[in-house]
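**Q** below is the sequence, then the predicted model.
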Amino acid sequence: MKVYRNLKNGLFSVQYGGLVVAHLATVQLRGVSFKVAESGRQRVLAQRQKNVHAYAIGTFTTATQPTATEPISYDPYHAGHFFRMQDQEPIHHAAAVVLSQGKAYASVQSGLLF
């Protein structure tokens, strides 16, 4: 599943097979990779108009992810990758992610940061 924050409706859009299959207030994923399409980011920088180019990709789960408490973010004007809000360190993978109320929280373990 690919998930991104939908700026028009304030929810998280869930893509499967290239199609949006749901808009949810909360999404929980495990085995997550964070992907940023650099060409889409460059369009944002050039046009100053946001587009969908950054995703959390993982396996959907309904199980509570108690370790997903590290706030993370993505800002195309700040960097070309997702980052930990605490120290601005890049994050490319996480064991678990909770997306809720427009915010993202990851289970960040030292072995998963690179």
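**A** Ah, there it is. Numbering: from 1, shown residues only.
**Q** going forward, measure contacts and count neighbours with C-alpha atoms only.
**A** Will do.
**Q** output the longest strand belonging to the protein.
**A** strand 26-36 (DSSP state E).
**Q** show me what it is packed up against.
**A** strand 54-60, strand 93-100 (3 or more C-alpha pairs under 8 Å, 6 or more residues apart in numbering; DSSP states H and E).
**Q** gap between the last one and the chain center?
**A** In terms of C-alpha atoms, centre = their mean, to the nearest Å, the centre of strand 93-100 is set 8 Å apart from its chain centre.
**Q** circling back to that earlier point, list the contacts of the longest strand of the chain.
**A** Under the criterion C-alpha atoms under 8 Å, 6 or more residues apart in numbering, residues 11-12, 53-65, 80-82, 91-101 lie in contact with strand 26-36.
**Q** pasting the second one now:
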Amino acid sequence: MSYLKEKEEIIGTKVYAYWNLHKKIWSLSDGRHVLYYARNFSMDQVELRVREGGYQKALHEGRKNVHAFAIGTVTSIDDLVPETTRVISYNHQKGCHFYDKSTGEAINKLERCYGGEKVLLA
């Protein structure tokens, strides 16, 4: 059974977004099933969440797993991502939080973000 949806069905939907290491594309999920694969996207009212259990497992095993998400309401998919200077990243070896790449500041909420290639932009 496929849970994949059409692009138009995802706009306005609250999703969990994560960079899919195998497909090299963003996976947009309802928390259980992938609904759409996107090269880029934008979302509003974003919570950046790291699951503690997955974080601990990544530290213990020394390899990546899906445990960090941007959660928000999708406003566009596969549109051009605007230029911005704020790059948001996550690295389990640097801590249990997302952070601003230029300042190192921990971030857990954003008004709006854009998913580009491998990174979130704000």
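**A** Arrived safely. This is a predicted model, so every value here is computed, not measured.
**Q** TM-score for the pair, please.
**A** Taking TM-score structural alignment, normalised by the length of structure 1 as the basis, the two superposed chains have a TM-score of 0.85; 106 aligned residues with a C-alpha RMSD of 1.8 Å.
**Q** hey, where'd the helices end up in structure 1?
**A** With helices called from DSSP state H, structure 1 shows them at 38-47.
**Q** find the centremost residue of it, please.
**A** Ala56 (3.8 Å; C-alpha atoms, centre = their mean).
**Q** what distance do you get for it to Val3 of structure 1?
**A** 5 Å (C-alpha to C-alpha, to the nearest Å).
**Q** again with Gln15 of structure 1
**A** From Gln15 of structure 1 to Val3 of structure 1 the distance is 6 Å (C-alpha to C-alpha).
**Q** before we move on, the earlier item: the residue nearest to the centre of structure 1 -> structure 2?
**A** In structure 2, Ala56 of structure 1 lines up with Ala70, judged by TM-score structural alignment.
**Q** same deal with Leu7 of structure 1?
**A** Aligned partner of Leu7 of structure 1 by TM-score structural alignment: Leu21.
**Q** can you count the residues close to its match?
**A** Using other C-alpha atoms under 10 Å, Leu21 of structure 2 has 13 neighbouring residues.
**Q** now do the same for Glu70 of structure 1: its match in structure 2.
**A** That one, Glu70 of structure 1, aligns with Arg86 by TM-score structural alignment.
**Q** list the contacts of the aligned residue in structure 2 for Glu89 of structure 1.
**A** The equivalent of Glu89 of structure 1 in structure 2 is Glu105 (alignment by TM-score structural alignment). Residues counted as contacts of Glu105 of structure 2 (C-alpha under 8 Å, 6+ apart) are Tyr99.
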